[in-house]
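K.L.:
Here's my sequence, what's the structure:
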Amino acid sequence: MTNTPVPTTPDSSDPAVDGTDGVLDAGTFDRIKEPRAENRLPLGDGTWHQLARQYVWVQLISSGIIAVLVVAATLVLTLVLGQMWAWIPGGIMTVIMVWTIAITPRQARSYGYQLRQDDLVFRRGILWQRVVAVPYGRMQLVDITHGPLDRGFGIAQLKLVTAAATTGVTIPGLRQEAAERLRDTLVDVAETRRTGL
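P.N.:
This is a model prediction of the structure:
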């Protein structure tokens, strides 16, 4: 018995799926970062696509702005208004923001998505790992959003909405062109795989 692929179904020979056309993988990291632990969630087989490198800069700038605002508010409260208690929450928030800035590059490399025969698999996380498989037939909405900073760096977020809210996935940091290509591919495939809701 031979398996004949359906033309609109993602497979490894489809350039839009495996990235051979260069759109999904242009400007991304070269490989996905895996945790070193023996009990990590495995990547499995297939082609993993990653986030755009600009995503790191957007996250660093956003976190840096928040850190500066926290330090400024803490200084105003303590030095100008004499509220010495502000050092405690201000110091905690500053440490959290510095830690966030420090781990952002490694964290961004842990994100990845894979287009398989029947579903899209999304993974993220080093310490707290999450792997979600979203069946194409259960997708109800594919949404692209981007804020001003995202637009400045040419990236966007792609959000997949399903009937079950817990299986929804947001893939951040895709190049605008890659997000549009992925959206079109997922909509085309979802139409052929629509299941009764």
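
K.L.:
hey, let's count contacts and neighbours off CA atoms from now on
P.N.:
Will do.

K.L.:
now T185: how far from T74?
P.N.:
Here T185 is placed at a distance of 48 Å from T74 (Cα to Cα, to the nearest Å).

K.L.:
Which one's more surrounded, these two?
P.N.:
Applying other Cα atoms under 10 Å to T185 and T74 shows that T74 carries more neighbours, namely 23 against 17.

K.L.:
One more, please, to line up against the first structure:
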Amino acid sequence: MSEPPRTVVDALEPWPDTVAWRPVSSKLIVIELINLAVWLAVLIAGLSVGWALGGQILWPIGITAVVLLGAWRALVAARAVRAWGYAERDKDLLVRHGLLVRHLSIVPYARMQYVDVTAGPLERAFGLATVQLHTAAAASDARIPGLPPEEASRLRDRLTALGEDRAEGL
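P.N.:
Below you'll find the predicted structure:
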């Protein structure tokens, strides 16, 4: 009797093709761009004041560098948001993000302590929320931003119910 062929998993490819990834809302791109614009405005204003008071040539060079870095970050923002995704499996939740450095968090339902749903003023204005998973591991970065409130509530309720069911079996 022969064994079925095994699927080879590459540790350097953190986005398994064997799961159905769910993306976050594209509205998150607009929120990221607004946050970037605010930071750029503050930095450029500070550099402009320094230029007005000091009058040296380094200030406009700093302003140019901030504008160029801001433009590059704006271009990367859309790809960074599209890199976010999550997948619900039988025993765990997978959360992925990152472009240059890819992160894959696997959170077993039985290890979840509680689930937060948060929405700041900007997120609420765009009808989005963030689901944050808390486990016993202090370094857990399992959060899913950019979800519609209905999906965030559904995911919170499902993860809480699955976490309770799995914890009872321990």
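
K.L.:
Strands along structure 2, start to end?
P.N.:
Assigned by DSSP state E, structure 2 shows strands spanning 22-23, 85-88, 92-97, 103-108, 112-118, 129-135, 143-147.

K.L.:
Quick one: list the elements packing against the fourth one.
P.N.:
Okay, so that is strand 103-108 of structure 2. Judged by 3 or more Cα pairs under 8 Å, 6 or more residues apart in numbering; DSSP states H and E, the packing partners of strand 103-108 of structure 2 are strand 92-97.

K.L.:
what stretch of structure 1 does the strand it packs on fall on?
P.N.:
Here strand 92-97 of structure 2 aligns to structure 1 at residues 119-124, judged by TM-score structural alignment.

K.L.:
By how much does that stretch deviate from structure 2 on average?
P.N.:
Once the two models are superposed, stretch 119-124 of structure 1 sits on average 0.5 Å from its counterpart in structure 2 (mean Cα distance after the TM-score superposition for structure 1).

K.L.:
again, but for stretch 96-105 of structure 1
P.N.:
Looks like 1.5 Å for stretch 96-105 of structure 1 (mean Cα distance after the TM-score superposition for structure 1).

K.L.:
Next, the buried residues of that stretch.
P.N.:
97, 100-101, 104-105 (16 or more other Cα atoms under 10 Å).

K.L.:
How far does that stretch sit from its chain's centre?
P.N.:
Once both centres are worked out by Cα atoms, centre = their mean, to the nearest Å, stretch 96-105 of structure 1 turns out to sit 17 Å from its chain's centre.

K.L.:
Now do the helices in structure 1.
P.N.:
Assigned helices in structure 1, in chain order: 15-18, 54-75, 87-108, 148-153, 176-192 (criterion: DSSP state H).

K.L.:
Kindly state which of those helices is positioned closest to Q114 of structure 1.
P.N.:
Nearest to Q114 of structure 1, of all the helices of structure 1, is helix 15-18, at 8.4 Å by Cα to Cα.

K.L.:
on that earlier part again, and the strands of structure 2, which is most packed in?
P.N.:
Compared across these, strand 143-147 shows the largest average neighbour count, a mean of 23 (mean count of other Cα atoms under 10 Å).
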